[in-house]
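> no letters, just coordinates:
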């Protein structure tokens, strides 16, 4: 049986015991098609030139062993480091959280055109922009790209809105506007007039979305790999908050996608795959009638996988490993 080598690009600095990359890579390591997995972290000083300056020869990776696990020191990413090149691997798995500058995606595409990336760098750039959601407005709450305070004012006069900074991440910089009251996700409050003054001084693009009052019902993360739904997890906001983000103090519980959410996946998956994105997560929220609507798409560093099981009861990380190796096999078989 043909076996393959995998390189993983990630950043261990934001990891915790809850990060899915550890059980996922351990499952991939055990698979019969695995000839070896190396992992390179953006968080290592050794790799700064590769990730920041796009210096091709300055990438160092550590082998994934059977003891691959998280610790505060990031030991798993520092042991037995060797200089590597993505060109020498059969596939490269991208698990890079924000921030990632646009130039880095272009660097990967230009410098390593023959490398099979999961996911495609150009596809990551395109689908990682919040404005990509505008391609699926029929699946989402009312939304609009706002490039001026007038755009924002028009939206907030229709209903309470949430403003999502186009290039932000992790629930940072989100703004809720209800009438004249403006509340930032970090807790700061001001009037809309004060917000308008601040905006004029530092304008930035937002995706404005109708605020859904059922936010306490939880934000459901659903993970998809190679067209297959792997599972779901519900993430609840902390007490007295409206942000369903575990990184900001929320909680989570295992869940399952409903029929409407499966229909959402069926609608967006062909578009994602056209862009070379086969491993991603979507988030849904309950609308005012209790129906779940699409709220986010995430293909960068997909969270929640470790807590999920497939409908057949298989750990989602195990099933993801099977699907990813099969996809790598199919990719190389097609090249012959």
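Everything's here; your move. Everything numeric here is computed off the predicted structure, so don't read it as measured data. Numbers count the residues shown, from 1 in each chain.

> contacts, neighbours, all on C-alpha from now
Noted.

> which stretches in the stretch 1-150 of the chain count as strands?
Ranges of strands in the stretch 1-150 of the chain, per DSSP state E, counting those that start in this stretch, are 4-10, 34-41, 60-63, 82-83, 91-95, 117-118, 143-146.

> nearest to residue 182, out of the ones you listed?
When the strands of the stretch 1-150 of the chain are compared by Cα to Cα, strand 143-146 sits nearest residue 182, at 16.1 Å.

> now for the closest one, which elements pack on it?
Applying 3 or more Cα pairs under 8 Å, 6 or more residues apart in numbering; DSSP states H and E, one finds that strand 143-146 makes contact with helix 149-156, strand 206-210.

> which secondary structure elements does the longest helix belonging to the chain contact?
When the chain is parsed with DSSP state H, its longest helix is helix 316-335. With contacts defined as 3+ Cα pairs under 8 Å, 6+ apart, the packing partners of helix 316-335 are helix 21-30, strand 219-225, strand 228-236.

> contacts for that helix, please.
4, 20, 23-25, 27-28, 31, 33-34, 90-91, 116, 225-226, 230-231, 305-310 (Cα atoms under 8 Å, 6 or more residues apart in numbering).

> comparison target below:
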């Protein structure tokens, strides 16, 4: 079956085609004979004068893609695209920040329910931000604090020292991505006050605090699940002088196997991911046992996973999407 796919993502001009998961998905869709459109989320428009269902449109263009550096896409003429009449599937892939603009887009896309499939499901994306949804699986997480007051952070740090977990902390934005603004706080707390002040000034929401896990030196695993089923994994190791292992900040990828604990984590969350319509999810695990994030907005890693494992994760994702679309 031929599908018409509208890809909601950041500008095609800015992507790194060697490792970009959205680009890989577009190539795989095109190989299946699917029609591709690209649009910027800021062009979404909802007109309530079109009856009870309204009309959701975007300003987009047909695109073709190829794995040629510097000439990786060809774009047709921009036009108004009706996300019901002209499209079968919306692939929601723009990167965070997970701000009010992002949240508003999920509200608008949710109005396509029963008409056009949106993957990942927009209501579930809105209700499952990476560092909040993970709290549903706290039994697999390291000790975690979400707060804004420095007094709460200091008390948390004291409890970690008393528990023998060391006093170093990691502080990160609640709705950040790609390893940005992730800081290590030494046990003496010498930079804690300045960091908390910066977070309080930069973000209105609380931030996340966890003990620094020395196992991160050996990397953290990005495990991808497709419709709740494990598709593959890579181990991401920090670059020289870094403790962050994200590929976007200089980490490197290597092949890996899943531990029994990691398999148990995936088995525990798989049915919930499927039930929520979260087709493409990437989770992060440190030391073979510590779950730190569940990435649902714009997960990455499938290019490296397929390169190391000889798998075809894009095919798994499009197969899952096709099944869900057929069930509309």
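Cool, got the structure. Quick caveat, the model's predicted, so the values are computed rather than measured.

> report the TM-score for the pair.
After superposition, the two chains reach a TM-score of 0.82 (TM-score structural alignment, normalised by the length of structure 2), with 308 aligned residues with a Cα RMSD of 3.0 Å.

> re earlier: in CSV: the strands of the stretch 1-150 of structure 1, plus mean neighbour count and distance to residue 69 of structure 1.
Shown next, in CSV, are those (neighbours: other Cα atoms under 10 Å; distance: least, Cα to Cα, whole Å):
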stretch, mean neighbour count, distance to residue 69 of structure 1
strand 4-10, 21, 14
strand 34-41, 21, 12
strand 60-63, 22, 12
strand 82-83, 14, 19
strand 91-95, 21, 16
strand 117-118, 22, 22
strand 143-146, 20, 40
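
> if we can go back for a sec, need the winner for burial among the helices and strands packed on helix 316-335 of structure 1.
Highest mean neighbour count among those (mean count of other Cα atoms under 10 Å): strand 219-225, with a mean of 27.

> got the angle for that one vs strand 228-236?
160 degrees (axes from the mean of the first three to the mean of the last three Cα atoms, to 10 degrees).

> which part of structure 2 lines up with strand 219-225 of structure 1?
Counting by TM-score structural alignment, strand 219-225 of structure 1 falls onto residues 220-226 of structure 2.

> how close does the matching stretch sit to structure 1?
Superposed on structure 1, stretch 220-226 of structure 2 shows a mean distance to its aligned partners of 0.9 Å (mean Cα distance after the TM-score superposition for structure 1).

> any idea how far that stretch is from the middle of the chain?
11 Å (Cα atoms, centre = their mean, to the nearest Å).

> contacts for it next, please.
Contacts of stretch 220-226 of structure 2 (Cα under 8 Å, 6+ apart): 230-237, 245, 266, 270, 278-288, 301-302, 316-317, 320.

> gap between the longest helix out of those in structure 2 and the chain center?
Across structure 2, the longest stretch assigned as helix under DSSP H is helix 260-275. Relative to the centre of its chain, helix 260-275 of structure 2 is centred 17 Å away, using Cα atoms, centre = their mean.

> can I get the strands of the stretch 1-150 of structure 1 in JSON lines including distance to residue 103 of structure 1?
Shown next, in JSON lines, are those (distance: least, Cα to Cα, whole Å):
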{"stretch": "strand 4-10", "distance to residue 103 of structure 1": "16"}
{"stretch": "strand 34-41", "distance to residue 103 of structure 1": "18"}
{"stretch": "strand 60-63", "distance to residue 103 of structure 1": "20"}
{"stretch": "strand 82-83", "distance to residue 103 of structure 1": "22"}
{"stretch": "strand 91-95", "distance to residue 103 of structure 1": "15"}
{"stretch": "strand 117-118", "distance to residue 103 of structure 1": "16"}
{"stretch": "strand 143-146", "distance to residue 103 of structure 1": "23"}
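
> now do the end-to-end distance for stretch 162-169 of structure 2.
By Cα to Cα, to the nearest Å, the extent of stretch 162-169 of structure 2 from end to end equals 14 Å.

> and the gap between the closest residue to residue 21 of structure 2 other than its chain neighbours and residue 25 of structure 2?
Of all residues not flanking residue 21 of structure 2 in the chain, residue 300 sits nearest, at 5.4 Å (Cα to Cα, 6 or more residues apart in numbering). According to Cα to Cα, residue 300 of structure 2 and residue 25 of structure 2 sit 11 Å apart.
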